[in-house]
Structures are given as C-alpha cells and as structure tokens.
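> My questions concern the predicted model and sequence given below.
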Amino acid sequence: MSLEEPLFLNSIVTDLFSPNISRTDSNNTSTATEHSMLYPCGIAITTVYGIIIMVGLIGNITLIKTFWTVKSMRNVPNLFLSSLALGDVLLLVTCAPVDASRYLTDEWLFGRVGCKLIPFIQLTSVGVSVFTLAALSADRYKAIVTPMDIQASNPTVKICVRAATIWMFSMTLAIPEAVFSDLHAFSIAETNETFVTCAPYPSVGDLHPKIHSMASFLIFYIIPLFIISIYYFFIARSLIRSAYSMPAEGNIHIRRQMESRKRLARMVLVFVALFAVCWLPNHVVYLYRSYHYTEVDTSLLHFISSVCARVLAFANSCVNPFALYLLSKSFQKQFNKQLCCCRPPRIIRSQSRGRSSTRVTSLKSTKPSL
C-alpha cells in the first residue's frame, strides 16, 4: 500500500510516444524528447495534487477549528472527526507534496531519512483514518443498540484517550514501514535503464512484496471494513425493530432522539463508504504490482490506473469536511461562520450606525416642530 513505489514515468512516455528513438545512437535526442513529453504531463498531475492539498487543508483545518471552538459541537462523533481531520492534514502536508514531486523528476529528492519518514507518516495517517472510522461505528452501535448504558463522567477526556490510543496503535503498525523502506536500485529490461528510488523492499525476490501488499490490504482495509460492516448490521437490525415496535403516537422526544441517531449513523456510513471507494483502487494496483514484480508494466493503462489510484487516495483526505457540510445543517452554519468570521460584525456595526443616525436625524427634524 505504500505510495513510495517506482512509477517508471520516463520509460512509459518513451515507449508510448517515441518507440523509434534509439537510446544507444541518439541519447541526447531521446532525453530531450522524454523531457518535452514528461514535463507537461507532470505539471498537470502536480496541479491536481496542489488543488487537493489546498482544498483539503482549508476544509480540515476549518473543521478542527469549528469543533474545538464551538462548545455545543464537542460531542463524541465530532471529537473523533477532529482526530480524523488531523490525520488528513498530516498526510496532505507531508506525503502529498512528496508524491507530487515524483512526477516532475526521476530522482528521489528527500534522502534516506525522508525515504523512511514519509512512508511511516503515510501509513500512520491511513491507520488513523480507518481505525477512527471503526471507533465511530462502535460509538454509533452503543448509542443506537445499547442506549441505556451508563455514560462516563468525563466523556471528552475518555474520547481523547481513545483517539490517542488509535494514534499510538497506528504508529506502531507503521514502524516496519520505516524500518524496511530504503533507497533501492531498480532496472527496466526494455531500456536497460537502472535508477535508485525509495521503495519498501529491494528489487530482488518477489516474496517480500506479496507479503507486504497482502498484509497492508488485510490490516488497513479488509479487517476494519469487515468490523464496521458487523456494527452496521446490528445497527440496521436495531433500527428496523425499533421502527416496528414504536407506536404510531409515540413520545415526540424519543422520536427526535432516534432521528438524530439515525442521521449520525448515516453520516459515519458515508465517511466509511468514501474511504472504501477512494482507497480500493490503490490497494488493487499495489497488489497487481506485487504479484507481477519481476515484470515492469510500462503500458499506458497501468500508468493511468496508478495515477488515478494515487490521486483518489489523497482525495479522500479532503472530502470528509465537505461531505459533513452537506449532511449536517448545524455544522454547515458553524463552518460558514468560521470561514467568514470577520464579515458579520462589520455588517452589524454598519446597520447599528445607520439606525443611530436615522434616530438622531429624526429627533433633529422634530425639534423645530416641538
């Protein structure tokens, strides 16, 4: 699942657009052709990354600010969503620019330390995302299926401890990524080209890539989503039973409470679906590469699939705030206030000044008549 795999971008461009150019006879012409075709493609992809980073940072930072400054919105789901947004911000600030730079240059620019640190941060962020979604599903299960359980005296402290535990657990699982990621040499048989890049395993042997890709797929995708599916199975069953057992003229307060819990459950389910859709292509491409490791695929289809999978995976880090904006009217209102925090006071002041001036003029105008 690592995003630090070689892309073979130059070889793909050369094989697709200039197959008649010989590297041995005209190296200068070949290099110039590669760069003339590679640079516009890299600029376009990097621009997409820049848009994702900018939109994601605005949305997630505003979400965190909203939940921590508005006291009425500091409930259990929103605290978990703040932790989720913090992981997305970390991914967008560190890993997304590094991944975008790989489309502009053939060389790894961040040294051996960066080669170990960047995959560690990326895997930590992915772990925080999927495990936080599992914790949110468990919280919705408790709120809907077992609502009569005694709540803790300090729920905010308890949720912060659980969020910190998720972060520590994700960092622990990402330690092997930092240990084994290193600068490795890769070669392309079609062009007899050798280059050094950051990868989570050496180019010799295919057992390590298979184990790495399958373990990542199970730990960070299949198992958490399976647990979430079990939670939502019991949530759906409980909601169906309560709908049949509730009388037609039931308590209005109970009905409103049930509707609120349903909305929160749907919101978490939307976040889970977004994560599943955005990260599945990246896992599929990584599994394909791992099980065809000795054969470097330089086809256009593989290149487009890889780029789309990477972009979609990073896009998951910027869609959650805007999905919440569409699903929650209360968050929509507070989100707008945080983005336009300086405009309302100016409008109010101008209105108050206008009113005071009209009052003064009315008094002056009535004074002669009195």
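Great, that's in hand. Numbers count the residues shown, from 1 in each chain.

> From here on, just use CA atoms for contacts and neighbour counts.
Fine.

> all strands for this protein, in order.
182-188, 193-199 (DSSP state E).

> I'd like these written out as a markdown table, with distance to F314 and mean neighbour count added.
Below are those laid out as a markdown table (distance: least, Cα to Cα, whole Å; neighbours: other Cα atoms under 10 Å):
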| stretch | distance to F314 | mean neighbour count |
| --- | --- | --- |
| strand 182-188 | 22 | 17 |
| strand 193-199 | 19 | 18 |
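
> And L90, how far from V126?
10 Å (Cα to Cα, to the nearest Å).

> Next up, the contacts around L7.
F303 (Cα atoms under 8 Å, 6 or more residues apart in numbering).

> Against P209, how distant is it?
Following Cα to Cα, the distance that separates L7 from P209 is 16 Å.

> Could you do V70 as well?
46 Å.

> which of the two has more neighbours?
Legend: neighbour count by other Cα atoms under 10 Å for V70 and P209, higher for P209 (22 against 11).

> Would you mark the buried spots in stretch 333-353?
For stretch 333-353, the neighbour count (16 or more other Cα atoms under 10 Å) marks 334-335, 338 as buried.

> Filter the residues you listed down to the ones in helices?
The helices, defined by DSSP state H, take in 334-335, 338 from those.

> Do I have it right that C95 meets K116?
No - using Cα atoms under 8 Å as the test, C95 is too far from K116 to be in contact (11.8 Å).

> what about the two, which has more around it?
K116 (24 against 21).

> And that one, how far from C198?
K116 is 9 Å from C198, by Cα to Cα.

> Can you work out which residues contact both of the two?
181-182.

> so what does the helix ranked longest in the chain touch, helix or strand wise?
Ordering each helix of the chain by length in residues (DSSP H) puts helix 27-69 first. Helix 27-69 sits against helix 9-17, helix 76-101, helix 300-327, helix 329-339, with contacts defined as 3 or more Cα pairs under 8 Å, 6 or more residues apart in numbering; DSSP states H and E.

> Please identify the most buried of the ones you listed.
helix 76-101 (a mean of 21; mean count of other Cα atoms under 10 Å).

> Compare the strands of the chain and give me the one nearest I21.
Closest to I21 of the strands of the chain, according to Cα to Cα: strand 193-199, at 14.8 Å.

> The closest one vs strand 182-188, what angle?
On the basis of axes from the mean of the first three to the mean of the last three Cα atoms, to 10 degrees, strand 193-199 is oriented at 150 degrees to strand 182-188.

> May I see the strands of the chain arranged in CSV, with distance to F169 as well?
What follows is these, written out as CSV (distance: least, Cα to Cα, whole Å):
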stretch, distance to F169
strand 182-188, 23
strand 193-199, 23
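
> Check it against this one:
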Amino acid sequence: MALSNLSSYLDAVDNYSDYPDYSYEEPGGVATAPSHQPKDAARILSVVIYSVSCVLGILGNGLVIAIITLKMKKSVNAVWFLNLAVADFLFNIFLPINIAYTAMRYHWVFGTVMCKLNSFLLILNMYTSVLLLTTISLDRYVSVVFPVWAQNHRSTGLASAVCLLIWSLGVAMSCPALVFRDTAQARGSVICFSNFSLSRNGSQRAEALLRHRMVNVSRFLAGYVLPITVITFCYVAIVLNLRRNRLAKSRKPFKIIVSIIVTFFLCWSPYHLLNLLETEPDGIPRSVFEVSVPLTTALAASNSCMNPVLYVFMGQDFKKFKVTILSRLVNALSEETGHSSIVHRSFSKMSSMTEKETTVL
C-alpha cells in the first residue's frame, strides 16, 4: 500500500481506538522533532499498571477460583464469585500481550487473528464483569428487600442459568471487536486498531464515523450507564432498608458500599468518557488521545485485580479476624456471610426469634 493511500486510510477510519494504537506518525507529514516525553511517560506508566494488574489479578483471581472449586460447597454466592473471577482471570491471562504491545511502542507482532481475538476477550471481560457485578447487586437487593421470595427461589441452578445468559450477552456484545479490529503497516510498525471503514482506501469516511459512534455509544450505555445506575439504585435501596429495619449497627456497610461504587467510577469513567470523545476527534488535539488512551485503558484494566479485594477481602474486618488469607477468602465467599446473613436475620425477625448482630456484604 502506498504511503499516501495509507495516510488517507488512517484518517478515514478515525483510528483512535479501544486500545493504544499510537505508534506511528502521519505518513507524508512534515519532518519535525516534537517532544515525545508525555507520550512515552504515559506508555511506560501503562506498562507498569498492566504488569502489576496482571500479577495481582492472576494470583488473586486464581486463588478465588481454586478455593471455590476445591474448598467450598456450591452456593449462590460461590457461583457469582466464581464467574467473576473467571472473567477477570481470562482478562489477566491475555494482559501480557498488551504489555508487550505497549512496551514495544505499539508494534503488533502477533498477527491479525490474535489482534481480533485479544480485543474480543478484553471487551468480553468488560461486559461479563460489569454484568456480573450488576447481577450481584440485584441479588443482594432482592435478598434484603424481599427476603421471603429470596429464601424460596434463590438457588444455585437459577444463578448458573443467569451466568450462562450473562456470558452469552457478553459474547454477543463483544462481536464488533471481531468485525472491526484489524492490522496495518504504518512507518515501519504494525498497528492493531479498529478499522471502522472495513476498507483500505479511505473511501467510506462517513460510514466509518457512523459505525464508530454506534459502537462507542452503545458500549457506553450498555457497559457503563445502565450498570452503574442499577448498582447505585440497589445499594441505596439496601442502605435505606437496613436503616429502616435497624439491621445495620455500624457504619462499616456504608463504607463498603461507597468503596465499591467509587472504585467502579474511578476505574471505568475515564475509559468510557474518552471513548465518547473519540467519536469527535476533529475537535480534540491528537496529543490528548496519545497520552490519555493508554492511561485510561490501563486504569480500566486494573479493575480486574481490584475485584478480589473489593468484593472479597473488604467484606471481612481484618482487625477482628486473626486467621489466614485462605480462611478469610472462604469466609468472604461463603453463603453464611454477606447478604445471605441478612436474609437469615430477616426470617428470624419475622419468626420472632432472637435477633443477632450482622454485617452487610
């Protein structure tokens, strides 16, 4: 492909994409020597974040998977946490590819098929994780607000069926990565990017921009706005219900709830907001994307290693429990802890049994 055609081609597809693809300069441009310090600093910091997330994610999520499958009796909580850990673990396994890509100044050496598959699995992790977290929130909401219904209908079979539906939805919503991700030569490097024009000649700029907007807006709505709205509603309802029924005797539940929601916002908000800005690249300097996309993507990726901490370890009071990490994990994942204890207490209260102190999450 001629350099002039490649230039128009890259312009036409608006190649700001889901993952950092900024290894090249515009072919045919004026030879200048701009400072690349911010861009390089962002790239190096991204490699560090990816590496830490990869190590912690594989260890943390791998430990959760091992404990649930080998040490625990099957329960609804175990089904939720197992699927969440598997989604994050899959993501972490493929993180070394992104680490290598970023460390090599965004030079893709793994081929077009792996470019598509890698991006597909990364987006699949995003959807399955956020849908699972939303489902966990709904499950806790139902268990607290409708304890009688939950006691009669909440089962591992239903939880497994819901998880199968979540994985199916995640696969369907991640398919655009298989369609649009592509590789191309650019100034001696190979980039893995989103080819929304589905061509190599730059003749479909309007169609490419429309596809880009549709993919990014739908991802913003389905992968961020709707889940965070449901999650926030569920936990607000849980807090109000606990206060009204005086089931919570400390501020600890509120701290855990706030930490979950705030961490979700911190990790995913910059990523999704930048995705929206990508649909209007002409109004924003290219340098902004070159620095911001690697950092926001790495920040979103770091959420996969934080989940074991947020949804498992923070559910236990480390100052009171003088036990091993393994015991803490078993206690946190057990059906006897978390919102199931609230259900048990609700039934005990309705049966005029002695009410005992409990915790949330």
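All right, it came through fine. These figures come from a predicted structure and were not determined experimentally.

> List the contacts of the equivalent of S306 of the first structure over in the second structure.
Structural alignment (TM-score structural alignment) places S306 of the first structure against V293 in the second structure. The contact partners of V293 of the second structure, taken as Cα under 8 Å, 6+ apart, are 18-20, 271, 274.

> mapped onto the first structure, which of these hold?
Retained in the first structure: 271, 274, out of these (criterion both residues aligned by TM-score structural alignment, their matches' Cα atoms under 8 Å).

> Let's see if you can find the most crowded of the contacts of V293 of the second structure.
Counting by other Cα under 10 Å, top hit in the contacts of V293 of the second structure: P20 with 28 neighbours.

> out of everything not next to it in sequence, what's closest to it?
P294 (5.3 Å; Cα to Cα, 6 or more residues apart in numbering).

> try P202 of the first structure
H184 (5.6 Å).

> which one is the residue nearest to the spatial centre of the first structure nearest to, not counting chain neighbours?
The residue lying closest to the centre of the first structure (Cα atoms, centre = their mean) is S317, at 2.0 Å. Using Cα to Cα, 6+ apart and skipping the chain neighbours, the partner closest in space to S317 of the first structure is D88 (4.9 Å).

> cool, and G62 of the second structure?
F89 (6.7 Å).

> Check A248 of the second structure too.
L242 (5.7 Å).

> which residue in the first structure lines up with that neighbour?
Using TM-score structural alignment, L242 of the second structure sits opposite L239 in the first structure.

> Can you name the residues that contact R112 of the first structure?
Counting by Cα under 8 Å, 6+ apart, the residues that R112 of the first structure touches are 182-183.

> State the distance from the counterpart of it in the second structure to I284 of the second structure.
The pairwise alignment with the second structure assigns R112 of the first structure to T112, based on TM-score structural alignment. In this view, T112 of the second structure and I284 of the second structure are 29 Å apart by Cα to Cα.

> Same question for L56 of the second structure.
L56 of the second structure is 35 Å from I284 of the second structure, by Cα to Cα.

> In terms of neighbours, single out the busier of those two.
L56 (17 against 11).

> Once you drop chain neighbours, what's closest to the more buried one?
Nearest non-adjacent residue to L56 of the second structure (Cα to Cα, 6+ apart): C305, at 5.7 Å.

> quick one on the thing from earlier: Serialize the contacts of V293 of the second structure to JSON lines and add fields for distance to L6 of the second structure.
Listed next are these as JSON lines, based on distance: Cα to Cα, whole Å:
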{"residue": "D18", "distance to L6 of the second structure": "20"}
{"residue": "Y19", "distance to L6 of the second structure": "20"}
{"residue": "P20", "distance to L6 of the second structure": "19"}
{"residue": "Y271", "distance to L6 of the second structure": "28"}
{"residue": "L274", "distance to L6 of the second structure": "25"}
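
> Tell me which of the contacts of V293 of the second structure fall in helices.
271, 274.

> quick one: which of the contacts of V293 of the second structure is nearest to L169 of the second structure?
Once Cα to Cα is applied, the member of the contacts of V293 of the second structure that ends up nearest L169 of the second structure is D18, at 19.6 Å.

> how close does that closest one get to L122 of the second structure?
10 Å.

> And for V109 of the second structure?
18 Å.

> higher neighbour count, these two?
Counted by other Cα under 10 Å, V109 of the second structure and L122 do not tie: L122 has more neighbours, with 22 against 17.

> Pull the contacting residues for the nearest residue to A178 of the first structure once chain neighbours are set aside.
For A178 of the first structure, ignoring the flanking residues on the chain, the nearest one in space by Cα to Cα, 6+ apart is K116 at 4.5 Å. Neighbouring residues of K116 of the first structure by Cα under 8 Å, 6+ apart: 177-182.

> Return a ChimeraX selection command for the buried portion of those residues.
Only the buried entries of those go into this ChimeraX selection, using 16+ other Cα under 10 Å:
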select :177,178,181,182
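
> Closest to Y232 of the first structure out of the contacts of K116 of the first structure?
Distances from Y232 of the first structure to the contacts of K116 of the first structure, taken by Cα to Cα, are shortest for E177, at 31.5 Å.

> Now do the same contact list for the residue lying closest to that closest one once chain neighbours are set aside.
In space, and not counting its chain neighbours, E177 of the first structure is closest to F120: 5.7 Å by Cα to Cα, 6+ apart. By Cα under 8 Å, 6+ apart, the contact list for F120 of the first structure reads 171, 174-175, 177-178.

> repeat for L277 of the second structure
Taking Cα under 8 Å, 6+ apart as the definition, contacts of L277 of the second structure comprise I284.

> could the buried residues of stretch 333-353 of the first structure be laid out in JSON lines, adding distance to A152 of the first structure?
Compiled in JSON lines, those are given as follows (distance: Cα to Cα, whole Å):
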{"residue": "Q334", "distance to A152 of the first structure": "27"}
{"residue": "F335", "distance to A152 of the first structure": "29"}
{"residue": "Q338", "distance to A152 of the first structure": "31"}
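
> can you tell me which residue in the second structure aligns to P77 of the first structure?
Per TM-score structural alignment, P77 of the first structure is aligned with N77.

> got the contact list for the nearest residue to L264 of the first structure once chain neighbours are set aside?
Spatial nearest neighbour of L264 of the first structure, excluding adjacent residues (Cα to Cα, 6+ apart): R140 at 7.5 Å. Shown in contact with R140 of the first structure (Cα under 8 Å, 6+ apart): 235, 261, 264-265.

> so how much does stretch 129-142 of the first structure differ from the second structure once superposed?
In the superposition with the second structure, the average deviation recorded for stretch 129-142 of the first structure is 0.9 Å (mean Cα distance after the TM-score superposition for the first structure).
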